[in-house]
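S.K.: pasting the sequence and the predicted model now:
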Amino acid sequence: MLNIPGLAGIIVFYFLILAIGVYAAWKRRNKGGDSDEVMLAGRSIGPFVGVLTMTATWVGGGYINGTAEKVYDKGLIWCQAPFGYALSLAVGGMFFAKPMRKAGYVTMLDPLQNAFGRRMGGLLYFPALMGETFWSAAILSALGSTLAVILDIDNTVSILVSAAIAVAYTLFGGLYSVAYTDVVQLFFIFVGLWLSVPYSMTNEAVGSLALNETNWLGSIEPSSPEWGLWIDYWLLLICGGIPWQVYFQRVLSSRSPRHAQILSYTASFGCIISAVPACIIGAVAKATDWSSTTYGHEPEGYQVKLVLPLVMQYLTPSWVAFIGLGAVSAAVMSSADSSVLSASSMFARNIYKNVFRQQASEVEVIWVMRAAIVVVAAIACTIGILINSIYYLFKLCGDLVYVILFPQLLMVVHFREYVNTYGSFVAFCLGFLVRLLGGEPYIGVPPTIHYPFFDETTGQQNFPFRTVAMLVSLSSLILFSAIAKALFTRGVLPARYDICRCFDLLPRHKDELEELASSTLTRTAQLPSGKEDSSPLKAAEKNLYKPRPEENGNGPIV
């Protein structure tokens, strides 16, 4: 039966969020002609709003619903996603936030396109797009299940309406609207979750939370082969949680590189704190005698993803459940709007403008971004409706980001001189292939490679095979970049085969070469005694080959 009071409450909440988003967009109406203004809020996000919007972005519906689901299903020890992603913020702040913000990039793909060319950078957009889309799908799925339980609203309808609200204010306000709605949404998340905890814990249907009576902690046997899988997920979440535009959009919108670092560290702490009430709710669900509630039976199968809304609905008073529902709705929209904006920003700037229409105006780029927002939101809605497990979506979105994007971004930001387009393409292909050969049973991809400790019964890989795929991608990026550089700069392959134009292999003018030889002779004559005095001509010849200068900030044309 439709819950009329609850429906009225959620409509009021949605209008409140929409009004805040529209108001934020209206305040910046005179600055909307610049794509940087829409994508990065004019790089004017201060520390306070920055921390709140970063925290709210990660603490989405998948974050809190998936956390409760996993604690109930397998225990806290297997609930790695929220804590792994929180730690990734700290690692990102330590190694990536400052150099990325200092360079003044607009999207995460900018350094990749600068290093590898427009088209290779465009290819790297696809794993980023899949990550953002699966992330949005996870959180929309979380909201659909929550509204279905508490308000008795159809899952599909709730997902579509929520996505439409988030898209509406994101379309015209960009990051500025997203950031300011995040501040309000994070407040609802914090209050709604913590208010649900004491009421649910004191319900008469809930037993003791002592570990000897309710093993909410979970366990892994010391000799269990699952340790490899457990370690694999930790590495995936920490390292794979870095190359996300939704993260770098906040970093790059900060007022300074130092603010970007502070934002990352503080948001990491905020994300861990926000996961605590969801963990407690999952433990409460595990300690509950569900047969003594009006629900009547233990959640199982697809119902496991409903654990958090079930606790709110059946173990707390109605008014608390409504506030908790506001918390979940806030969490969903605070993440959904950020993800669709991130994926759309990369498409408009790095694909449409950099690859297809370099002469596109700022207004044209903005309208392409708005169209992309609608398309990405529609795809995320479809996936969220069709796939059951919230927590699985939550982790799956990081797989290709970890395997493909993390090695490429790491090398480009910190070791640019060791990589080029040839290595990038080979690394993309090999990383994707090795990951695919490891299998993914949930989407029907059987494992072709059986790594050590493979479980023949369940088809589960218990070896850190995702990390193996990432290391293959990283090592092939370095190795094949070095091979390509050696082949071309040493003249093994003629210049006409440098199809990616990574190297300027045309000899310099004769006068320039003679001048270079003369200057080299002067320098070598001044070497301290005992040092090898190499031939000036040889030294000049070594400089015949030089990396091609970046063209208009877009690197080599690939």
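M.R.: Cool, got the structure.

S.K.: only C-alpha atoms for contact and neighbour calcs from this point on.
M.R.: Will do.

S.K.: who's in contact with the spatially most central residue of the chain?
M.R.: For the chain, the residue lying nearest the average C-alpha position, counting by CA atoms, centre = their mean, turns out to be residue 244 (3.4 Å). Residues in contact with residue 244 (CA atoms under 8 Å, 6 or more residues apart in numbering) are 108, 128, 131, 132, 401.

S.K.: for stretch 146-154, buried residues please.
M.R.: Under the neighbour-count criterion of 16 or more other CA atoms under 10 Å, stretch 146-154 has 146, 147, 148, 149, 150, 151, 152, 153 buried.

S.K.: surely residue 111 is in contact with residue 101?
M.R.: No - between residue 111 and residue 101 there is no contact under CA atoms under 8 Å: 11.3 Å.

S.K.: one step back: and of the buried residues of stretch 146-154, the nearest to residue 203?
M.R.: When these are compared for distance to residue 203 (CA to CA), residue 150 wins out at 17.6 Å.

S.K.: and here's the other structure:
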Amino acid sequence: MSSNNIVPLAIIIFFISSLVLVGHIASKKINSAEDYLVANRGAPLFLVVGTVFATFWGGGTIIGGSGSAFQDGLYGVIEDPFAAGLSLIIIGLFFVKTLRKLKINSVGEIYTHRFGTTTGYVASAVMIPTFVIWTAVQLLAVGKIFTVLFEFNFYLSYMIALIVIVLFTYMGGLLAVIWTDFIQMIVIFIGLILLLVIGYTAAGGLEEIVLHTPDNFWQFIPSEKGLMPWITYISMWAGMALGNVSSPDIAQRALMAKDGKTAQKGMIISGSLYWIFGFIPVFLALIAHTLISTGVLDGNLFAQDSELLIPYLAKELLNPVLLGIFISSLIGAILSSASTSLFATAVIFSNDIIYPLFFKNKKEEATDKNHLLKITRYCVILTGVLAALVGLMSSNIYDMTVFAFTLQFGVLFFPFIVALKTRWATSYGVIAGMLGGLLVNVIGGAMQGAIIPEPWEFFTLVPPLVNITLIVLVSFFTKKSDQSKPLEDLYFTK
């Protein structure tokens, strides 16, 4: 390791240690399962905005997004950040107030109380793959950063990231996650603006950047004629914009807010910020094109993997102190997303599957002994291990990010809508829809021997169509035998 790496590494170690310390402090304030799972439902607006933005703004957006923008321009990043940012606004406008009125600890409980325990188990089980994949994405991002910048062994970096994420999430639960998210959001802003300003200067200013902008870089709609380009375009928006709507991590942010109005404002503000700051990786990709064209940066460094653009750009342009600050902001963004997805998955395992299965008839005893709290902490570790294994099966960060939520779109978007907004759907219909949507992806992946089946447009749009078709048809034929309950009869506060 070069002596030039000592200063940035020291800054990064200090930053990561601070996050672990926050987790330790938060753990002292955990007195119940509700404290751990939903932060005692008292978060103010600034914490809601901080945690939602930092949750979305992870390795897929910064590392993956800059690489995709470098290759394909603005058109290459429609899914994330633009479709993803739209999802936050949709959630804020149409769903978050309803969620905040429910006395639940996780989104899985909606399916349980609306359609019965079997539906709740199935819904919770099919949520897990999305968030295990998303956690894996963040671990991959950390591995790539440390490998490029400090010549660390990739697998060592990968394991260090895993241990840190599991450690502070295990200790402080959602309370630790939202406070570290808020801190990380501030550091993210500082780091990205820092690299953008220095990169802009190094590139020679606006005239040079415009001169070296690739043709069609700012294309935002299909330029080719025919139906297929528009099917692709619709798939790009639908997978991320609608796939995020039913996300359990977003529901947790609604549940933790002090009231429905705070939750709604937080989502809309976060989505707007996500769009604004989403242009930064795009501009950094433009700066990289300019620096390569003028001979300042060697394009061969990331010719095989464009997702290494940001680490190489930072290494080339920043002095050791600024490099340490920027990489800390980058690591902070990644850890924020990782801890959120890790925690959301752990809550699904514990609150929606293990706890009701094993303590269904012992609720009072389990509550007294705080079994739910202990189970969730163990599930944090379990989820971390699963994510680590999945991450080693694929190395493309951006594609894995998009696929994770595309999978959720095909399986859970329509069940989430009918659970919250309708009375006609039955438990049989919802189960058939979820399993049908999932089965399309499973068959595609099995036939191709890949996590992400192709053509991706087919596996974005067909699963949700199968899903809603089965929900409607099976619900129609099972209406008389169904015992599902209206949501308002269950958990609305008075």
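M.R.: Looks like it came in fine. All figures in this text were calculated on a predicted structure; none of them were measured in a lab.

S.K.: rewinding a little: among the buried residues of stretch 146-154 of structure 1, which are in helices?
M.R.: 146, 147, 148, 149, 150 (DSSP state H).

S.K.: dump these into JSON lines; add distance to residue 350 of structure 1 as well.
M.R.: Converted to JSON lines, these look like this (distance: CA to CA, whole Å):
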{"residue": "146", "distance to residue 350 of structure 1": "36"}
{"residue": "147", "distance to residue 350 of structure 1": "37"}
{"residue": "148", "distance to residue 350 of structure 1": "38"}
{"residue": "149", "distance to residue 350 of structure 1": "41"}
{"residue": "150", "distance to residue 350 of structure 1": "42"}
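
S.K.: run the chain-centre distance for the longest helix seen in structure 1.
M.R.: Among the segments of structure 1 that qualify as a helix by DSSP H, the longest is helix 155-201. Centroid separation between helix 155-201 of structure 1 and its chain, computed with CA atoms, centre = their mean, to the nearest Å, is 19 Å.

S.K.: cool, and stretch 26-44 of structure 2?
M.R.: Using CA atoms, centre = their mean, the offset of stretch 26-44 of structure 2 from its chain centre is 22 Å.

S.K.: show me what residue 431 of structure 2 aligns to in structure 1.
M.R.: In structure 1, the residue matched to residue 431 of structure 2 (TM-score structural alignment) is residue 425.

S.K.: again, but for residue 378 of structure 2
M.R.: Under the alignment (TM-score structural alignment), residue 378 of structure 2 pairs with residue 371 in structure 1.

S.K.: same question for residue 257 of structure 2.
M.R.: Residue correspondence to structure 1 (TM-score structural alignment): residue 257 of structure 2 is matched to residue 254.

S.K.: what separation is there between the match of residue 378 of structure 2 and residue 406 of structure 1?
M.R.: 28 Å (CA to CA, to the nearest Å).

S.K.: and these two? Which one has more around it.
M.R.: Shown here are residue 371 of structure 1 and residue 406; by other CA atoms under 10 Å, residue 406 has more neighbours (21 against 14).

S.K.: so what corresponds to the more buried one in structure 2?
M.R.: Using TM-score structural alignment, residue 406 of structure 1 pairs with residue 413 in structure 2.

S.K.: tell me how far residue 88 of structure 2 lies from residue 208 of structure 2.
M.R.: Remark: distance between residue 88 of structure 2 and residue 208 of structure 2 (CA to CA) = 35 Å.

S.K.: let me fix that, I meant to ask about residue 270 of structure 2.
M.R.: 33 Å.

S.K.: out of those two, which sits in the busier spot?
M.R.: residue 270 (24 against 16).
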